[in-house]
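Pasting a predicted model and its sequence here:
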Amino acid sequence: MKHLKRVKVFSEDLQSGMFVAELDRDWSESSFLLQGFVIEGPEDVEEVKKQCEFVYVDFRSDEEFKHYKLKTTRSTSYKQSLEGQSFDAGYNLRAKLKPALSRRRKSSRLMKGVLDKIMLGEDFDIQGVKDSVKDNVKQVLENEEAMLMMTMLKSANEDIAEHALNVSILAIGFAQALGLSQTQLEDVGMSALLHDIGQMRVDQKVIRKQGKLNQNERMEVVKHTQFGFDLLSAKRDLTPSCIDVALSHHERLSGQGYPRGLKGDQISKIVRLVSIIDVFDSLTSHQSYRKGLSVMEAYKVLMAGKGTHFDENMVLKFIEWRSIYPPGSIVEMESGEVGIVVKTNQQHKLKPRVLLVLDEYKQPRRERMVDLAKFDLDPESKPYKIIKAFENSAFGIDLQDYAEKGLKIHT
């Protein structure tokens, strides 16, 4: 497991998702079977506390380490210092967006090539896809915020490759937040990237139809899960998860999904995870017959389906992780000005950093970065406050254009 910091952590301060790399004693003196493991939950913490006073934890990024220190430090002044660092120090959005945009382009080109080959009945290189997913996992671990912002770049009518890539990146990020190992992240990312691969065997006139599908067309689209299963089952070196997700990502907890009508525990955890993100990305993307929903509107759909369609615990964790205003969100301020969220404040999620791009009359303005957590003031000398989040491309704002120029701030 790649890490940036190996830190001594007292057992009582362990948190879910942490990777325990060393103990305060030899592994042979403990009951742990694995020499290095992820803390999955409170039970694991209690077990470590029984056997060790402290352990050594691998932190995969400076940001992950700062989050740990924020939760455990008892010094008010040090905590305030860390809060400032985690939100400001060394934050260069342009430097973060450039590699993320490059990685997205490479992955998109590869995925489009794979899908074209499948549509023509040709074989495709599975190793190339695996290598791309590994690179995406690496970028998410090192540059999560920018990579996740890339999933907010929506075209006028999202295609299969774009949707697959978005679902894969979001799934990797969410799985990381759940504490999965790097190998597991690669499995999740691969499964998510290939989940809709069977759509290339469906009549493309139906897939590309402008408008809602009739009953016969819907039955044709349903076949894509079996097609995906058949395509991936013929490939070597794929995990069972990849094949399971392709077949089962439209199953629902109540048994009303397809193709097998699975219920509850018959649906694996990785399928539940990908299913939530598949629906979320579809809802927030533009379709030929409707505009994409805002993030908040998509959350409402997920919440309405928790416990019946989707895993309730995962839905709640997904929303908590993604936050109300994820980077790339288009938001309107109380002053009437409009901006793009560029960074989430982990301690105050309703107070992100926003790049203002339109004035109160919804006309282009000189760009200004405001930090809602620091109570930056609007033209009426009131602290800036978000009143509403909008769907992608609202007010004619092209996130792709801003990402291309690195959200450069004019000063």
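All right, it came through fine.

Going by C-alpha atoms from here, please, whenever you check contacts or count neighbours.
Noted.

And Arg368, how close does it get to Arg105?
In this view, Arg368 and Arg105 are 28 Å apart by Cα to Cα, to the nearest Å.

I should have written Glu46 there, sorry.
Distance of Glu46 to Arg105, computed by Cα to Cα: 44 Å.

which secondary structure elements does the helix or strand hosting Leu356 contact?
Taking DSSP states H and E as the definition, Leu356 sits inside strand 353-358. On a contact count with 3 or more Cα pairs under 8 Å, 6 or more residues apart in numbering; DSSP states H and E, strand 353-358 meets strand 338-343, strand 364-371.

let's go with 10 Å and repeat that
strand 330-333, strand 338-343, strand 364-371 (3 or more Cα pairs under 10 Å, 6 or more residues apart in numbering; DSSP states H and E).

Moving C-terminal from the last one, which element do we reach first?
If I follow you right, that is strand 364-371. Using DSSP H and E, the helix or strand that follows strand 364-371 in sequence is strand 386-390.

Please identify the buried residues of that next one?
Ile386, Ala389, Phe390 (16 or more other Cα atoms under 10 Å).

what's the neighbour count on the closest residue to the second one other than its chain neighbours?
Meaning Ala389. Using Cα to Cα, 6 or more residues apart in numbering and skipping the chain neighbours, the partner closest in space to Ala389 is Val331 (4.3 Å). Neighbourhood size, Val331 [other Cα atoms under 10 Å]: 25.

Could you check how far Val331 is from Ala95?
Val331 sits 23 Å away from Ala95, going by Cα to Cα.

go on, Ser132?
For Ser132 relative to Ala95 (Cα to Cα), the value is 21 Å.

same check, this time on Gln226
Separation of Gln226 from Ala95 (Cα to Cα): 42 Å.

Please identify which of those two sits among more neighbours.
Legend: neighbour count by other Cα under 10 Å for Gln226 and Ala95, higher for Gln226 (18 against 11).

Got another one to weigh against that:
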Amino acid sequence: MESKQSFFRGRGGRLFSVLAVLIVIVFLAGGILLATNYKHLGNLVKVVTLVRTQYLQTVDTTQLVDGAIKGMVGSLNDPYSVYLDPKTYAQLHEQIKGSFGGLGILVGIKDQYLTVVRAYKGTPAAKAGIVAGDVITKIDDRDARGIDLETAISLMRGEVGSKVTLTIDRKETTEPLQFTRELIREEISVPTVESQVLPGTAIGYAVVSQFTEHTSEEMKENLAKLQKEQVKGLILDLRDNPGGELIAAVNVAKNFIPKGPIVFIDYRFGRDQEFSSEGRTAQLPLIVLINGGSASAAEILAGAVKDTGAGTLVGVKTFGKGIVQTVFPLDNGAGLKLTTARYLTPNRNDIHEIGIQPDVLVQPEENSVLDVQLDRAVELMKQKIAG
């Protein structure tokens, strides 16, 4: 029987010698000094060799490479930097475009739990009875506790007509609920801006649920509709808006922010970037509703409104995500979402892990059907209009 030593010197040895050379090239290209890291590099090669030659099951090289990349990105301890396998990468683009095959729910991470922010009317999720505040603990057989957002979204989406099972924790119940009926994926095209004139008032009310490629155009359409109805003030609801595209948030902000900066992007490398407004196009008194679920791109808009005095923020402190991710395409359809910059408000405030404080603090009432934050915003808007 051939010895392990001769095997390592043979085919396996040649394979991993090539692998070692490739790893060395990658490390050199990244500017890492092998003189101080050769032991770790050697361990990497040894582990790959041992897995390929000693592990009980056959392991595909692609699986090992993907695992190495995920581990590298995971070592950053940055929950917003994620390796995206081809399926997840494609679904991220679908989410940005605002049309996809899925269940019709908007989700976010709250206290490290995957939480439903909204179930859109008429979608499979809404028909099954899923509501805002539900905590998703399992997606099919996959434990969803501590899961990153991109992976969760990829698991819930799939081919139109296919089924998915969600296990839900709800405050009002003691036992987990399983939603299996009617959770059949459909083609979902989600509006990101919805508006109305509040009954008995001349106040426009617009909800922005997230920022996608379509949000800016949807905002223009909704503003035009509200202005035709001769509203005298606007309440913009950014509560539980998890963010989205930076450019979409900037373009929405141009409707409300006076001439000057909207946001500064502060990069580690290269020139910093400033996004500015040429002057607000919506000449209406403005109130913006915010809460702990208002994050990222939503905070760009809220921060610009606060710093420029373009409106009044009502609610509670925002989430505090003041960093920017860039999505880089990789080979074979994969991608890398990497934190590449931080953003600063027009007054150059860094709000990461700090959040934005409202101008008018209004705590929500738990277990109440009343929306005291919206009620307070209406009261303040009436004063603005009357004044």
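Received the coordinates, thanks. Because the structure is a prediction, the values reported are computed rather than measured.

Any idea what the TM-score comes out to?
Overlay of the two chains. TM-score (TM-score structural alignment, normalised by the length of structure 2): 0.25; 162 aligned residues with a Cα RMSD of 7.1 Å.

could you say what helices and strands the helix or strand hosting Val73 of structure 2 packs with?
Assigned by DSSP H and E, Val73 of structure 2 belongs to helix 61-74. Judged by 3+ Cα pairs under 10 Å, 6+ apart, helix 61-74 of structure 2 is in contact with helix 34-54, strand 82-84, strand 335-344.

Make CSV out of the helices and strands packed on strand 353-358 of structure 1 and add distance to Ala164 of structure 1.
Formatted as CSV, the entries for those read as follows, by distance: least, Cα to Cα, whole Å:
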stretch, distance to Ala164 of structure 1
strand 330-333, 23
strand 338-343, 24
strand 364-371, 32
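
What segments of structure 2 are helices?
According to DSSP state H, structure 2 carries its helices in the segments 4-9, 11-29, 34-54, 61-74, 86-97, 124-128, 149-156, 215-228, 246-253, 297-308, 372-386.

helices or strands up against the shortest one?
If I follow you right, that is helix 124-128 of structure 2. strand 105-110, strand 113-119.

To Val24 of structure 2, which of the ones you listed lies closest?
strand 105-110 (37.6 Å; Cα to Cα).

Show me what that closest one is packed against.
strand 113-119, helix 124-128, strand 135-139, helix 149-156.

In TSV: the helices of structure 2, plus distance to Lys110 of structure 2 and mean neighbour count.
Listed next are those as TSV, based on distance: least, Cα to Cα, whole Å; neighbours: other Cα atoms under 10 Å:
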stretch	distance to Lys110 of structure 2	mean neighbour count
helix 4-9	49	12
helix 11-29	36	14
helix 34-54	35	13
helix 61-74	20	14
helix 86-97	20	18
helix 124-128	19	20
helix 149-156	11	19
helix 215-228	24	18
helix 246-253	21	21
helix 297-308	16	25
helix 372-386	20	16
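
Any chance of a markdown table for the ones you listed, columns distance to Val324 of structure 2?
Formatted as a markdown table, those follow (distance: least, Cα to Cα, whole Å):
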| stretch | distance to Val324 of structure 2 |
| --- | --- |
| helix 4-9 | 45 |
| helix 11-29 | 25 |
| helix 34-54 | 30 |
| helix 61-74 | 16 |
| helix 86-97 | 15 |
| helix 124-128 | 30 |
| helix 149-156 | 16 |
| helix 215-228 | 19 |
| helix 246-253 | 8 |
| helix 297-308 | 9 |
| helix 372-386 | 29 |
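
Asn313 of structure 1 is nearest to which of the helices and strands packed on strand 353-358 of structure 1?
Across those, closest to Asn313 of structure 1 is strand 338-343 (Cα to Cα), at 25.5 Å.

buried stuff in that closest one?
The neighbour-count check on strand 338-343 of structure 1 (16+ other Cα under 10 Å) flags Val338, Gly339, Ile340, Val341, Val342, Lys343 as buried.

out of these, which one sits closest to Val357 of structure 1?
Closest to Val357 of structure 1, out of all of the buried residues of strand 338-343 of structure 1 and judged by Cα to Cα, is Gly339, at 5.2 Å.

who's in contact with the closest one?
328-333, 353-359, 367-370, 386, 389, 397 (Cα atoms under 10 Å, 6 or more residues apart in numbering).

and with 6 Å instead?
Neighbour list for Gly339 of structure 1: Ile330, Val331, Val354, Leu355, Leu356, Val357 [criterion: Cα atoms under 6 Å, 6 or more residues apart in numbering].
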